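Peer 1: Provide a 3D model corresponding to the input given below.
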Amino acid sequence: MTETTAKTVLVTGGNRGIGYAIAQEFKAAGHNVCITYRSGEAPQEFFSVKADVTDSASIDAAFKEIEAEFGPVEVLVANAGITKDMLLLRMKEQDFIDVIDTNLTGAFRVVQRATKGMLKLKRGRIILISSVVGLYGGMGQVNYSSSKAALVGMARSITRELGSRNITANVIAPGFIQTEMTDVLPEETKKQYIETIPAKRFAQPKEVAQVVRWVASDEAAYVSGAVIPVDGGLGMGH
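Peer 2: Below is the predicted model of the structure:
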């Protein structure tokens, strides 16, 4: 994986938030960037394909479209995810199932499909976007935390299976990031969150994106099965 050669990069859920910032970062580095999105508008600056990570046929169709245009996916960023927060005793079983199906099984679907092309190429980078709460925990987030924690086991199992094929699998665990979601929080709530972060601020999406780009580079060729926090020290030790 060289920085001077354009690679085919796929970012799932790349039309907003962290996913969009990651797609922008790879495009700025000169790569062929593709995104999938389930709802909302498709960014014009990327090769955008509407797809649903909870539907294997939809994912397969998206990959075929991307492969016809750019060839096999060489860098996969599994970013698509949802939240359905609720305290444990009030959480509906379906809300747990839905979050797991999107965040965990959805990642499995795209990873499994991407590795077919990576094995033929004998190279690849798999990057799973987790969260600090995957290891740190979060009130009202039993479903979300479980889905994000499980990505660690996924990456490490992939590393053991495919590490000898020049394929790496790593986890990025962002903390509080300044996005549309955090922008609408009451100021007092933001202040309370910031007080828990040693860096005393939220991260910018680009700060996560830069780490993702590095993990996909030649410089990180010997990094695999790692969990890399981008959280200002919030979850250290977890």
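
Peer 1: CA only for contacts and neighbour counts going forward, please
Peer 2: Fine.

Peer 1: what lies in contact with the longest helix along the chain?
Peer 2: Counting residues, the longest helix in the chain under DSSP state H turns out to be helix 142-162. Contact partners of helix 142-162, identified using CA atoms under 8 Å, 6 or more residues apart in numbering, comprise 82-85, 87-88, 95-97, 99-100, 103-104, 128, 130-131, 133-135, 137-138, 167-171, 224-227.

Peer 1: so of those, which ones are in helices?
Peer 2: Among the contacts of helix 142-162, the subset assigned to helices under DSSP H consists of 95, 96, 97, 99, 100, 133, 134, 135.

Peer 1: now the second one, please; I'll put the structures next to each other:
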Amino acid sequence: MPLAKHPNPSSSVTSHFSLKGKVAAVTGGARGIGLSASRAIAEADASVATLYSSTNDADAIASQIAADTGANVKAYKASVETKEEIASVLRQISEDFGGLHIVVANAAASIGVANHHAAEDYTEEQWRKVMAVNLDGAFYTAQAAGNIFKNQGHGNLIFTASVSAILVNVPQKQAAYNASKAGVVQLARCLSVEWVEFARVNCVSPGFIETDMLDVHPEAHRKKWFDIIPAKRMCEPDELKGAYVFLAS
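Peer 2: Presented below is the predicted three-dimensional model:
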């Protein structure tokens, strides 16, 4: 039962966050937020499969996390845009590790597409590309994870969405990106109810995080953001580690 009671609630608080004996897969797990989530989950004693699509040194990254944490960490290549490919890789991970308990659907946070066009100027191709990675890929990952969880009788799914799901970023124009992220948040809500008998489903919606995804923005955009960010700084990816471990625990 995914909402089962802790076996010993009065035990040390660290036991409530331990992932010892668990197996996790993190899409987009070799860079940005996904890399921080992969490392955090490994630090909590889980075995971790880091999924990537184009990171050339993904195997070396996985090996370094393993060396630093003592966890079993391996890299797997998969495109979340292709339904059967992500499903096949998650099945393979489950076979290789002897189960799959946690899936972080994070690829859109690491390779997500945020074309900056006025809404009236989007081409069909531009719109579909954003949705293919950010929303379709999140669903394909969730669907593949859900089938594994259903067969096991339990599992834990965590989406990475964005604050863009609930507000309109300025000054950039990114209606497609915002809409795709809003779709991820609502998808998470739907699955948390639909799959309540065999999976727990949650969603993290970060604000501005200092990753290479922001490199495409001109300096003028950054100045505008700092005008409206209360803390006047970006968040480092590692500052999100606790959130992922909490939701995975």
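
Peer 1: and the TM-score between these chains?
Peer 2: Once superposed, the chains reach a TM-score of 0.84 (TM-score structural alignment, normalised by the length of the first structure), with 216 aligned residues with a CA RMSD of 1.9 Å.

Peer 1: rewinding a little: centre of the chain to the longest helix of the first structure, how far?
Peer 2: Its chain's average C-alpha position is 12 Å from that of helix 142-162 of the first structure, according to CA atoms, centre = their mean, to the nearest Å.

Peer 1: ranges for the strands of the first structure?
Peer 2: Under the criterion DSSP state E, the first structure contains strands at 8-12, 32-37, 47-50, 75-78, 124-129, 167-174, 227-230.

Peer 1: in a markdown table: those, plus mean neighbour count.
Peer 2: Below are those laid out as a markdown table (neighbours: other CA atoms under 10 Å):
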| stretch | mean neighbour count |
| --- | --- |
| strand 8-12 | 26 |
| strand 32-37 | 24 |
| strand 47-50 | 20 |
| strand 75-78 | 28 |
| strand 124-129 | 27 |
| strand 167-174 | 26 |
| strand 227-230 | 20 |
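
Peer 1: and these as TSV, adding distance to residue 184 of the first structure?
Peer 2: Formatted as TSV, the strands of the first structure follow (distance: least, CA to CA, whole Å):
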stretch	distance to residue 184 of the first structure
strand 8-12	24
strand 32-37	23
strand 47-50	27
strand 75-78	25
strand 124-129	23
strand 167-174	19
strand 227-230	22
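
Peer 1: quick one: stretch 156-165 of the second structure aligns where in the first structure?
Peer 2: Counterpart in the first structure of stretch 156-165 of the second structure, with TM-score structural alignment as the criterion, is residues 125-134.

Peer 1: list the residues that contact residue 13 of the first structure.
Peer 2: When contacts are counted by CA under 8 Å, 6+ apart, residue 13 of the first structure touches 19, 20, 35, 36, 37, 38, 78, 79, 80, 81.

Peer 1: let's see it at 6 Å
Peer 2: Shown in contact with residue 13 of the first structure (CA atoms under 6 Å, 6 or more residues apart in numbering): 19, 36, 37, 79, 80.

Peer 1: so what corresponds to it in the second structure?
Peer 2: The alignment partner of residue 13 of the first structure in the second structure, by TM-score structural alignment, is residue 28.

Peer 1: before we move on, back to that, ChimeraX command to pick out the buried ones of the contacts of helix 142-162 of the first structure?
Peer 2: Buried residues within the contacts of helix 142-162 of the first structure, by 16 or more other CA atoms under 10 Å, are selected in ChimeraX with:
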select :83,84,85,95,96,99,100,103,104,128,130,131,133,134,135,137,167,168,169,170,171,224,225,226,227
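
Peer 1: can you pull the buried residues of the longest helix of the first structure?
Peer 2: Of the residues in helix 142-162 of the first structure, those with enough neighbours to count as buried (16+ other CA under 10 Å) are 142-152, 154-156, 158-159, 162.

Peer 1: distance of residue 51 of the second structure from residue 115 of the second structure?
Peer 2: When CA to CA, to the nearest Å is applied, the distance between residue 51 of the second structure and residue 115 of the second structure equals 24 Å.

Peer 1: got it, and residue 245 of the second structure?
Peer 2: Residue 245 of the second structure sits 31 Å away from residue 115 of the second structure, going by CA to CA.

Peer 1: just to revisit the earlier point, quick one: the match of stretch 156-165 of the second structure to chain centroid distance?
Peer 2: Stretch 125-134 of the first structure has its average C-alpha position 5 Å from the chain's average C-alpha position, going by CA atoms, centre = their mean.

Peer 1: and for stretch 139-148 of the first structure?
Peer 2: Taking the mean C-alpha point of stretch 139-148 of the first structure and that of its whole chain, the gap between them comes to 16 Å (CA atoms, centre = their mean).

Peer 1: try stretch 138-153 of the first structure
Peer 2: For stretch 138-153 of the first structure, the separation from the chain centroid amounts to 14 Å (computed by CA atoms, centre = their mean).

Peer 1: got the contact list for the corresponding residue of the first structure for residue 47 of the second structure?
Peer 2: Following TM-score structural alignment, the counterpart assigned to residue 47 of the second structure within the first structure is residue 32. Contacts for residue 32 of the first structure (CA under 6 Å, 6+ apart) come out as 7, 8, 9.

Peer 1: is it true that the second one touches residue 77?
Peer 2: Same thing as residue 8 of the first structure. No: with contacts counted by CA atoms under 6 Å, residue 8 of the first structure stays clear of residue 77, the gap being 11.2 Å.
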